[in-house]
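>>> predicted model follows, preceded by the sequence.
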Amino acid sequence: MTHVEIEPNILYFGTPVVLVSTVGDTPNLAPISSAFWLGWRAIIGIGARSQTARNLRRTRECVLNLPSVREVDAVDRLARTTGAAEVPESKLRRGYRYEADKFGVAGLTAVPSSTVAPLRVAECPVAMEAVVEAIHPVAADDEAQLGGILCFELRVQKVHVHDEIRMPGTTDRIDPDRWRPLIMSFQEFYGLGGKLRRSELARIPEILYRSPDVDRAKTGVRPGQPEPHTGNGTTRRR
């Protein structure tokens, strides 16, 4: 097989969907798909101007609710909604609207957590209560992107699961044959099989997510560093 060079506007090759619940003026619930886990630590990436990021920075608590394929419609009802009363310009361009009652819009049930203030989603087979241990800026080397995206390092304190996905005869294992996570791949919803349904987010043109790093990759030049020679004996600087 031969590789060909392309410039994808997004690089979402497939990650589990997470419904992040936080507390602001009202309970907030936001779907994300930039997340991974190492041990009992989770790393999630969120737009710095989102209501979820504001809540996390202020309260330093959240619940990571993992929906299964059965909750795909509820998750999609949250698409293009924000808990920020003043919708950021970048989200306005993508068709977002303000919603105060995220649980109500999604048709999901809020239940109390054990160790944090944010609520859990009863319908999600997995709910992990977590606290913020560190906040890492993304693309801090590029003035054009600085402050736009944050990675939150979260420490999980409590894990709740539906008994139906627990491995029989154990108290500390998930049965992968029973767990069917909801996956987002290039803005579309998948399970561990074919596409589940058309995603509302897929209506947003991928070009609106294009990162300045795509163009930087063409030159290999870091911001503030000399660019390659132009051919006339001069160089340019960013």
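Structure's in. What do you need?
>>> C-alpha from now on. contacts and neighbour counts both.
Noted.
>>> residue 90 belongs to a helix, doesn't it?
Yes. Counting by DSSP: H, G, I helix; E, B strand; the rest coil, residue 90 is part of a helix.
>>> from residue 69, how far out is it?
29 Å (Cα to Cα, to the nearest Å).
>>> since we're on residue 149, how many residues are nearby?
Neighbourhood size, residue 149 [other Cα atoms under 10 Å]: 19.
>>> kindly apply the preceding question to residue 27 instead.
Quick note: residue 27 (other Cα under 10 Å) scores 18 neighbours.
>>> and residue 90 and residue 69? Which one has more around it.
Neighbour count, other Cα under 10 Å: between residue 90 and residue 69, residue 69 has more, with 20 against 12.
>>> excluding chain neighbours, give the residue nearest to the more buried one in space.
By the measure of Cα to Cα, 6 or more residues apart in numbering, the closest residue to residue 69 outside its immediate chain neighbours is residue 182, 4.7 Å from it.
>>> is it true that that neighbour touches residue 74?
No. Counting by Cα atoms under 8 Å, residue 182 sits too far from residue 74 to count as a contact (11.5 Å).
>>> who has more neighbours out of those two?
Taking neighbours as other Cα under 10 Å, residue 182 and residue 74 compare with residue 182 leading, 25 against 17.
>>> show me the contacts for the residue most central in space within the chain.
In the chain, the centroid-proximal residue (Cα atoms, centre = their mean) is residue 32; its distance is 2.6 Å. By Cα atoms under 8 Å, 6 or more residues apart in numbering, the contact list for residue 32 reads 17, 18, 19, 20, 46.
>>> try this one next to it:
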Amino acid sequence: MHIKSEPPILYLGTPVVLVSTVNEDGSYNLAPMSSAFWLGWRCLLGLTAFSKTTQNMIRTGECVLNLPSVNEVAAVNRLALTTGSDPVPEFKLRKGYRHEADKFGLAGLTPMASETVAPPRVRECPVQLEARVTSSHGVGEDNPLQRGFVLCIETRIQRVHAETSIMMSGEENRIDPDKWRPLIMSFQQFYGLGPRLQDSTLGTIPEDMYRSPDMELARIRIAE
């Protein structure tokens, strides 16, 4: 039996990505996100237009997409509710975010040099994808209440670094899904391929604060 439902968010489970970028002063920013999916060697990222990560990516045209495993859950959680933006945007202040300049230090993670881009890789992440920004597209542009707020950023992967421990035996170009245990976020909580790993700091934000204007627009269109 199904019921009609209107969840404020539809984050049904996607891998966590730590996006590393370079700030204007040459320092590094590191931000966790999970609105990402891959098509071949392209990755599309859904990010707010006003985040420091977005601004850095648009300005420099490059980033590194670092994929943590379940072993890095505590480090990822330490980055929750922090932003590289100073001052903190109002919409993030309302959710409890604070400015943090040293994201790597806060998380206890180690930057390491990339081969093709300026942003660093995260040494502790088993998968590191060096990428260049190819385009960006507005999300929700049909709704004046959210126009210009969210971008879908398309990136092109140009170098893949994978920890040997997750590779198939005797294979240089195949990651073994039986060994790779990505960190998953589902409805603001951390999971692996199994039970929840720990409570998420991000999960302290009420889901209603993520309510989208598209929900009301959907009701109007159904009524029509």
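Happy to help now that I have it. This one's a predicted model, so the numbers in the text were calculated from it and none came from an experiment.
>>> residue 46 of structure 2 belongs to a helix, doesn't it?
No. Using three-state DSSP, the assignment for residue 46 of structure 2 is strand, not a helix.
>>> the closest residue to it other than its chain neighbours: neighbouring residues, count only.
Among residues not flanking residue 46 of structure 2 along the chain, residue 152 sits closest, at 4.6 Å (Cα to Cα, 6+ apart). Residue 152 of structure 2 sits with 20 neighbouring residues when counted by other Cα under 10 Å.
>>> for the helix or strand where residue 152 of structure 2 lies, the distance to its chain's centre please.
Using DSSP states H and E, residue 152 of structure 2 maps to strand 150-162. Put simply, strand 150-162 of structure 2 sits 11 Å off its chain's centre (Cα atoms, centre = their mean, to the nearest Å).
>>> hmm, residue 21 and residue 29 of structure 2 touching each other?
Yes. At 5.2 Å, residue 29 of structure 2 counts as touching residue 21 under the criterion of Cα under 8 Å.
>>> quick one: the strands in structure 2?
Counting by DSSP state E, structure 2 has strands at residues 14-15, 17-22, 28-33, 36-39, 42-48, 62-67, 82-83, 98-99, 111-112, 121-122, 127-139, 150-162, 184-186, 189-191.
>>> a markdown table please, covering the ones you listed and showing distance to residue 202 of structure 2.
Formatted as a markdown table, the strands of structure 2 follow (distance: least, Cα to Cα, whole Å):
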| stretch | distance to residue 202 of structure 2 |
| --- | --- |
| strand 14-15 | 15 |
| strand 17-22 | 15 |
| strand 28-33 | 11 |
| strand 36-39 | 18 |
| strand 42-48 | 16 |
| strand 62-67 | 18 |
| strand 82-83 | 10 |
| strand 98-99 | 13 |
| strand 111-112 | 24 |
| strand 121-122 | 21 |
| strand 127-139 | 23 |
| strand 150-162 | 19 |
| strand 184-186 | 10 |
| strand 189-191 | 8 |
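>>> mind listing what the nearest residue to residue 205 of structure 2 once chain neighbours are set aside touches?
Of all residues not flanking residue 205 of structure 2 in the chain, residue 95 sits nearest, at 6.3 Å (Cα to Cα, 6+ apart). With contact set as Cα under 8 Å, 6+ apart, residue 95 of structure 2 has these partners: 81, 205, 209.
>>> how close does residue 90 of structure 2 get to residue 206 of structure 2?
Applying Cα to Cα to residue 90 of structure 2 and residue 206 of structure 2 gives a distance of 17 Å.
>>> next: residue 199 of structure 2.
14 Å.
>>> not counting sequence-adjacent ones, nearest residue to residue 165 of structure 2?
Closest to residue 165 of structure 2 by Cα to Cα, 6+ apart is residue 179, at 7.5 Å.
>>> so how far is residue 69 of structure 2 from that neighbour?
10 Å.
>>> now residue 124 of structure 2
For residue 124 of structure 2, the distance to residue 69 of structure 2 - Cα to Cα - is 9 Å.
>>> same deal with residue 133 of structure 2?
The gap separating residue 133 of structure 2 from residue 69 of structure 2 is 24 Å, by Cα to Cα.
>>> returning to that earlier point: residue 179 and residue 69 of structure 2: who's more crowded?
residue 69 (20 against 11).
>>> quick one: contacts for the more buried one?
Residues in contact with residue 69 of structure 2 (Cα under 8 Å, 6+ apart) are 125, 126, 180, 181, 182, 183.
>>> tell me the spacing between the nearest residue to residue 180 of structure 1 once chain neighbours are set aside and residue 115 of structure 1.
The shortest distance from residue 180 of structure 1 to any residue other than its chain neighbours is 5.4 Å, reached at residue 68 (Cα to Cα, 6+ apart). Per Cα to Cα, residue 68 of structure 1 is found 24 Å from residue 115 of structure 1.
>>> how about the closest residue to residue 148 of structure 2 other than its chain neighbours, what does it touch?
Distances taken as Cα to Cα, 6+ apart put residue 138 closest to residue 148 of structure 2, at 6.2 Å, once the chain neighbours are dropped. Each residue near residue 138 of structure 2 by Cα under 8 Å, 6+ apart is listed here: 147, 148, 149, 150, 151, 152.
>>> need those residues in a markdown table (columns: distance to residue 55 of structure 2).
A markdown table is the format used below for those (distance: Cα to Cα, whole Å):
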| residue | distance to residue 55 of structure 2 |
| --- | --- |
| 147 | 17 |
| 148 | 13 |
| 149 | 12 |
| 150 | 12 |
| 151 | 11 |
| 152 | 13 |
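>>> excluding its backbone neighbours, what's nearest residue 180 of structure 2?
Closest residue to residue 180 of structure 2 apart from its sequence neighbours, by Cα to Cα, 6+ apart: residue 166 at 5.4 Å.
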